[in-house]
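Visitor: sequence and predicted structure are below.
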Amino acid sequence: MAQSIFITSAEGHSGKSTVALGVLDALSAATPKVGVFRAIARSTLERDYVLEMLLGHDGVDLAYEECVGVTYDDVRADPEAALATIVERYKAVQAQCDAVVIVGSDYTDVGSPAELAFNARIAANLGAPVVLVLGGRAAQGQPEQLGSSIPRTAAEMGQIASLALAELAHGRAELFAVVANRADPEQMDATVSAINQAIGASAFGRSEAVPIWTIPEDRILVSPSMRGVQRAVEGELLSGDPTLLTREALGVVVAGMSMVNVLPRLFDGAVVVIPADRTEVLLAALLANASGTFPSLAGIVLNGGFEVPEPVMQLLDGLGSSLPIITTDYGTYETTLRIMSTRGRLAADSRSRYDTALALFEQNVDTEELRRAFGLAEATVVTPLMFEFQLIERARSQRRKIVLPEGSDDRVLRAAATVLKRDIADLVILGEPIEVRARALELGLDLKGAEILSPFDAVYVHKFAEEYAKLRAHKGMTVERAADTVTDVSYFGTLMVHLGLADGMVSGAAHTTAHTIRPAFEIIKTKPGVSVVSSVFLMALADRVLVYGDCAVIPDPTSGQLADIAISSAATASQFGIDVRVAMLSYSTGESGTGADVEKVREATALVRERQPELLVEGPIQYDAAADAAVAAAKMPTSQVAGRATVFIFPDLNTGNNTYKAVQRSAGAVAMGPVLQGLNKPINDLSRGALVSDIVNTIAITAIQAQEVSPT
């Protein structure tokens, strides 16, 4: 029977979707099958964006239709029948999951105690304890700032808590925790105290304390995206990069004046409303945005329905600006009013907003306490999502500085923003600082915590050239020639790691494997006792994590190299918390086969046992005998590895590369890597098709490797 938790609020716009996402993420890190359920949706005609966002979370495998209880119309027509339907539909979801996050109604009409009372009845009937979300903001604040509002005092928060708790108690709901969301940062302690007093005076007052968490406001979460602005004004994208519509609009500049008076009023993240017949102001805004000396805009809205003249369109095409320009038929007043009335939506298509929500939750809510209070038993399986969470937690525990040489790649910048937002590692990004920061602003990314460094910086080039010339003196390298070499980003980044200016490097999104690792061979070199640099993939299957090596570096290893690969792979597996049982793979198991390929594996296995007698290793062994307990029982019944192997060593690159890709595609495994091993310091390669999540995982892996090199 799945455990469940019900997230509700006493009013609209409390930000409970942020809390729901955070709770879902925290539970997903501890149990394999987490589901979501939306008790009351707005309608059947329009899909619920909060539910879609939660269903998009990694590890949630449910269809939208089965996760909706009823609509508001159903509740108004017959509350008792609606409640029965909610219970029935929830039970179907519950049967498929270990834990379920239930999200209450959204207060689409005027909020009233009656709506919270109905949410309390739902929670009681589902047997789900309630997380009560209290909104820390009230009426609108400064009109030019989108999403701005007035913070509530601690006393006001206590009053709201008292009213809400009374309704929950009347509905016989169980209180799990209270979250004061968008709380005033200057009144955090006072807010907790006021809410605690309200709990003590309510029917929920008890000897054990109810957890109370406060989450401060972040403007990114309450400001609309440019896509939201486009929807609000019913506009069309005239020009610009559609991918930049995910950027948040932090405020409005109404450009109903001359160009010289508009320019001083621009600010970062502004959406500029310009009458479509004021083309000189349009061009001035575009040039200002491109200049690098004015703030970076979120977008432009041309209002009034006037057609942009053809010569101006030609000029726009010639400028090649990526800034979104939206056209609408509404007048200036109506356009501005619609934009100001637009609220930010927490949706999966805005990675910046998604990361911000998770980071806020992680930084302000004790997720360990949440899981402990929820009573989740320790899982016996490890899902890909659980393993990724463990990686991030390990990396975060002892932050390391990782250099990213490919600052011109948008995927790298997006991954960097995620890493910084979630405190996974410190970063150095290589590239021209003005260009990197300008592109990050265009993408709506916050890279303030990163060091951005030009590979042509004269001070570093001189220092690195001298070091590289010294390292390669035996090859006839001179300082003059070295000065040209070290401006290559892979050499520059590797030398940073070599000299201790960074703890590790992740590259390869825009470069070949050879380009990434050649400098490491020349500069970082191999660990003592290791003759070769090799690689593994961490293969996260549905219920466990395996290690595959070598799948990326050595085409046809000798028996000695194969032994090195096995020993290095075992060490890597241990480093990432995997119980080590090594299978030396071949087309033959035990003593049954002969031939040069089998003998190579047999010799390699003997070398591993000689060099690491405590290591559990078996070989030669076929994959089925290594992975399947039934086959192992028939072929190698006394083996401690057969049927239980966790580290699979392939006889050559052809076999290893094809096998990992076959398992990745056919079994839906998450392949993390290649993780390079055998180097004195961590350098890791990316696939040129790497996704942002792949880059984030590889940065976390590299940071963990760096912890082993230089523990603190």
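Guide: The structure has been received and is ready for your questions. Numbering: from 1, shown residues only.
Visitor: all contacts plus neighbour counts: C-alpha atoms, from now on.
Guide: Fine.
Visitor: and Val312, how far from Gly318?
Guide: Counting by CA to CA, to the nearest Å, the gap from Val312 to Gly318 is 10 Å.
Visitor: and those two? Which one has more around it.
Guide: Shown here are Val312 and Gly318; by other CA atoms under 10 Å, Val312 has more neighbours (14 against 9).
Visitor: tell me, how many residues neighbour the residue lying closest to that one once chain neighbours are set aside?
Guide: Spatial nearest neighbour of Val312, excluding adjacent residues (CA to CA, 6 or more residues apart in numbering): Thr279 at 7.5 Å. Counted with other CA under 10 Å, residues neighbouring Thr279 total 15.
Visitor: surely Thr279 and Pro311 touch.
Guide: No. Using CA atoms under 8 Å, Thr279 is not in contact with Pro311; the gap is 10.6 Å.
Visitor: in stretch 626-641, what counts as buried?
Guide: With burial defined by 16 or more other CA atoms under 10 Å, the residues of stretch 626-641 counted as buried are 626-627, 629, 631-632, 635-636, 641.
Visitor: let me redo that: stretch 252-265
Guide: Within stretch 252-265, judged by 16+ other CA under 10 Å, the buried ones are 252-255, 259, 262-263.
Visitor: please narrow these to those residing in helices.
Guide: If you go by DSSP state H, the buried residues of stretch 252-265 have 259, 262 in helices.
Visitor: helix, strand or coil for Val553?
Guide: At Val553, secondary structure determined by DSSP: H, G, I helix; E, B strand; the rest coil is coil.
Visitor: so what's it closest to, chain neighbours aside?
Guide: The spatial neighbour of Val553 that comes closest, neighbours along the chain excluded (CA to CA, 6+ apart), is Ser534 at 5.7 Å.
Visitor: quick one, what contacts the one you found?
Guide: With contact set as CA atoms under 8 Å, 6 or more residues apart in numbering, Ser534 has these partners: 549-550, 552-554, 565, 676-678.
Visitor: put this next to the first one:
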Amino acid sequence: MARSVYVAGLGPGVGKGTVALGLVELLSRQVARIGVFRPLVSGDGDDPLLTLLTKRYPVVAPYAESYGVTMAEASALVADGRWEELISRIVERYREVERHAASVVVIGSDFVAAGGAKERDEIPRELGFNARLATEFGSVVVPVISGDGRGAESIAAAARSAYHSLVDLDATVVAVIANRVPEGVGPLPDAGLPVPLWSIPSVAAVAAPTVAEVAAALDATVVSGGEGALDRDVLDYVVGAAHVPVVLDHLTDGALMITPGDRADLLLAASAAHAAGNVTLSGLVLTLGEPADPRVVRVIERLNTGLAMLIVDADSYHTIAAASHIQARLGTSTPRKIEAALGAFEENVDTAELARVLDVARSSRVTPLMFENDLIDRARTERRHLVLPEGTDERILRASETLLRRGVADLTLLGDPTEINRRARELGVEIGAAQLIDPAHSPWRDDFAERYAELRKKRGVSLDLAYDVVRDVNYFGTMMVAEGLADGMVSGANHTTAATIRPAFEIIKTVPDVSVASSVFFMLLADRVLVYGDCAVNPDPDAAQLADIALSSARTAAAFGIEPRVAMLSYSTGSSGAGADVEKVAAATALVRERRPDLPVEGPIQYDAAVDPAVAATKLPGSAVAGQATVLIFPDLNTGNNTYKAVQRSANAVAVGPVMQGLRRPVNDLSRGATVKDIVNTAAITAIQAAAL
């Protein structure tokens, strides 16, 4: 088993940050205690990639303990000929991280020795330095080579060279990754290596700087534009110096237009072209320190472009010269770039094979991060098609971009396509791979109306009424799922729970052996994941319904890798109390045992006896469930809803759900306060449910 994997970049600008990020994401699904380490960081001790990894993942050591030495310290030691002392210091710091971690990802150095040696002389020294450290750490090595400007044969040759160069230095290489491979380069030829060779294509959303990065590099003043505007990717630069028609011909999607502030005609024309959807710009840069005329700014504001406007003191020539050398960097301020990088890694690297060659044993403990990352991984494995009815909601659009970039699901967004695209342009999100459908004008509307009228004819629903009903986005989306045009639906960001799930009850209905549809929340606590049911749907289930909820919840838990041990909750443990509510829980427990004698279940039982081994030892000694329950079934909605919210707020738990269960096809509800992360998690769960049918 590899305790440590060393990511070594062969040459500058290979993009090893993408590979390091992908590896940490992969290992976070396998182990509960993960470490990251950089042998060297910049002179001021500020490393954006290391900051990102230590903040995004619950690593075992904080940033200050996750690197060896600063570049300045390293240069001083090398200048004095104290190489062994440098190695010793780095190894000592690494061992402190390794001591507390089940697995460590090491991001190799970008060391440049003092004295200004040329790059061709530095790369061998860099390679030897990293190989030496990998050997001292006991790490296996994943070298990263650049595919930029290379063809398939050249990349294969570079991979062979990287492998043999490291092996000759006594490093243990387990895979080679070619990054930033140009578009159009076909499958790589057999490089004749005994280890896997994977290629990651150049992705503009990863390689391109954001407007914020351009602003920082140019020391620009941000005149207008919020966080979303500054997060746009800059894919091209256009200098505004010609007449309007000529400049319009040269504007491209993702372009940052650079022009003097007094060119009101170009500023208005570019903004209007963006607002009209002719082109999607990334922003505007005004040169010569000249602000735009306030009258022009007012017009641009009315166009509601969502673009950032920057001002720099330099002229256009020097501005474009400086901008063209700006390199993108993965960091905490670039969340969209992170998702794009992970998407590129996961789509092009066989993560199952990589996990195998790393031979990392999966932890028996399931942490919240492991659970969430496992959701994404499982959904990607059997990709399904989901419909999201709330297509113009900002959170839905941002989540859609993440879902598409990570390959979690194919998507259909409902709503006016013109409005959806306008909102996407305003937000700077990319949803081009999603299908957009307006229920009011869809050719499916007639068929859906006929089908719905047939289903609800006993309720007096006429064809005319059905035609109006299926225009509603939730009914239309549910009909898509029922007719096999989508595998599942996620809604509720700006609809009530009733509005989301009522169509499912009417159209999809429950599976044959379940009398009632219900829901669960996955409660992601600091050290475990629990399943709470039912906290969202059934106000006061009777004993038979409560048994159905318990059985459905146990199946849901098992489907998501949680061993079901079911606690039927009450204010009484065993026979310590009496009353109608206790009797209902006791009867439900008996039904569960009758229908699933193989399922560990205990009830009636109090919450503390269900989850606390010390309490369980006193109240129910010898129970297979008490003290270690994973599925907790509440006797009614009042108890369940209040408990999950109390635990969520007081224990800082993440509540994923409600996840519907018992339906023939998956439809899941969102809280109206759902975050983008909540939507991504729920969509992944829905895709997994669909794949299990």
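Guide: Sure, I can see it. Just so we're clear, the structure is a prediction, and the values are computed from it rather than from any experiment.
Visitor: kindly provide the TM-score of these chains.
Guide: Superposed pair, TM-score by TM-score structural alignment, normalised by the length of structure 2: 0.93. Supporting alignment: 681 aligned residues with a CA RMSD of 2.4 Å.
Visitor: and the buried residues of stretch 626-641 of structure 1, which of them are in helices?
Guide: 626-627, 629, 631-632, 635.
Visitor: what's the closest of those residues to Val68 of structure 1?
Guide: Of all these, Val68 of structure 1 sits closest to Ala627, with 39.9 Å by CA to CA.
Visitor: what does the closest one correspond to in structure 2?
Guide: Alignment note (TM-score structural alignment): Ala627 of structure 1 maps to Val611 of structure 2.
Visitor: burial count for the residue nearest to that match when sequence neighbours are not counted?
Guide: Leaving aside its sequence neighbours, Val611 of structure 2 sits nearest to Gly627 (CA to CA, 6+ apart; 4.3 Å). Neighbours of Gly627 of structure 2 under the rule other CA under 10 Å: 22.
Visitor: the aligned residue in structure 1 for Gly627 of structure 2 and Ala39 of structure 1: what is the separation?
Guide: Structural alignment (TM-score structural alignment) places Gly627 of structure 2 against Gly643 in structure 1. Relative to Ala39 of structure 1, Gly643 of structure 1 is positioned 44 Å away (CA to CA).
Visitor: verify the stated contact: Leu165 of structure 1 with Ile199.
Guide: Yes. Using CA under 8 Å, Leu165 of structure 1 is in contact with Ile199, at 7.3 Å.
Visitor: settle it for me: which of these two has more neighbours?
Guide: The neighbour count for Leu165 of structure 1 versus Ile199, taken as other CA under 10 Å, is higher for Leu165 (26 against 23).
Visitor: could you say which helix or strand contains the more buried one?
Guide: helix 154-170 (DSSP states H and E).
Visitor: distance from that helix to the middle of the chain?
Guide: Relative to the chain's own centre, helix 154-170 of structure 1 is displaced by 34 Å; criterion: CA atoms, centre = their mean, to the nearest Å.
Visitor: which positions in it come out as buried?
Guide: Using 16+ other CA under 10 Å as the test for burial, helix 154-170 of structure 1 gives 154, 157-158, 160-162, 164-169.
Visitor: kindly report the same for stretch 372-391 of structure 1.
Guide: Within stretch 372-391 of structure 1, the residues that qualify as buried by neighbour count (16+ other CA under 10 Å) are 374, 382-391.
Visitor: now these as TSV including secondary structure and distance to Gly595 of structure 1?
Guide: As requested, those are exported to TSV (DSSP: H, G, I helix; E, B strand; the rest coil; distance: CA to CA, whole Å):
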residue	secondary structure	distance to Gly595 of structure 1
Phe374	helix	57
Val382	coil	38
Thr383	coil	39
Pro384	helix	38
Leu385	helix	42
Met386	helix	42
Phe387	helix	39
Glu388	helix	41
Phe389	helix	44
Gln390	helix	42
Leu391	helix	41
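Visitor: and the longest helix anywhere in structure 2, what other elements does it pack with?
Guide: When structure 2 is parsed with DSSP H, its longest helix is helix 119-137. For helix 119-137 of structure 2, the elements it packs on are strand 4-9, helix 83-98, helix 152-168, judged by 3 or more CA pairs under 8 Å, 6 or more residues apart in numbering; DSSP states H and E.
Visitor: let me have those in CSV, extended by distance to Ala64 of structure 2.
Guide: As requested, those are exported to CSV (distance: least, CA to CA, whole Å):
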stretch, distance to Ala64 of structure 2
strand 4-9, 20
helix 83-98, 10
helix 152-168, 29
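Visitor: closest to Glu290 of structure 2 out of these?
Guide: It is, among these and with distance given as CA to CA, strand 4-9, at 42.5 Å.
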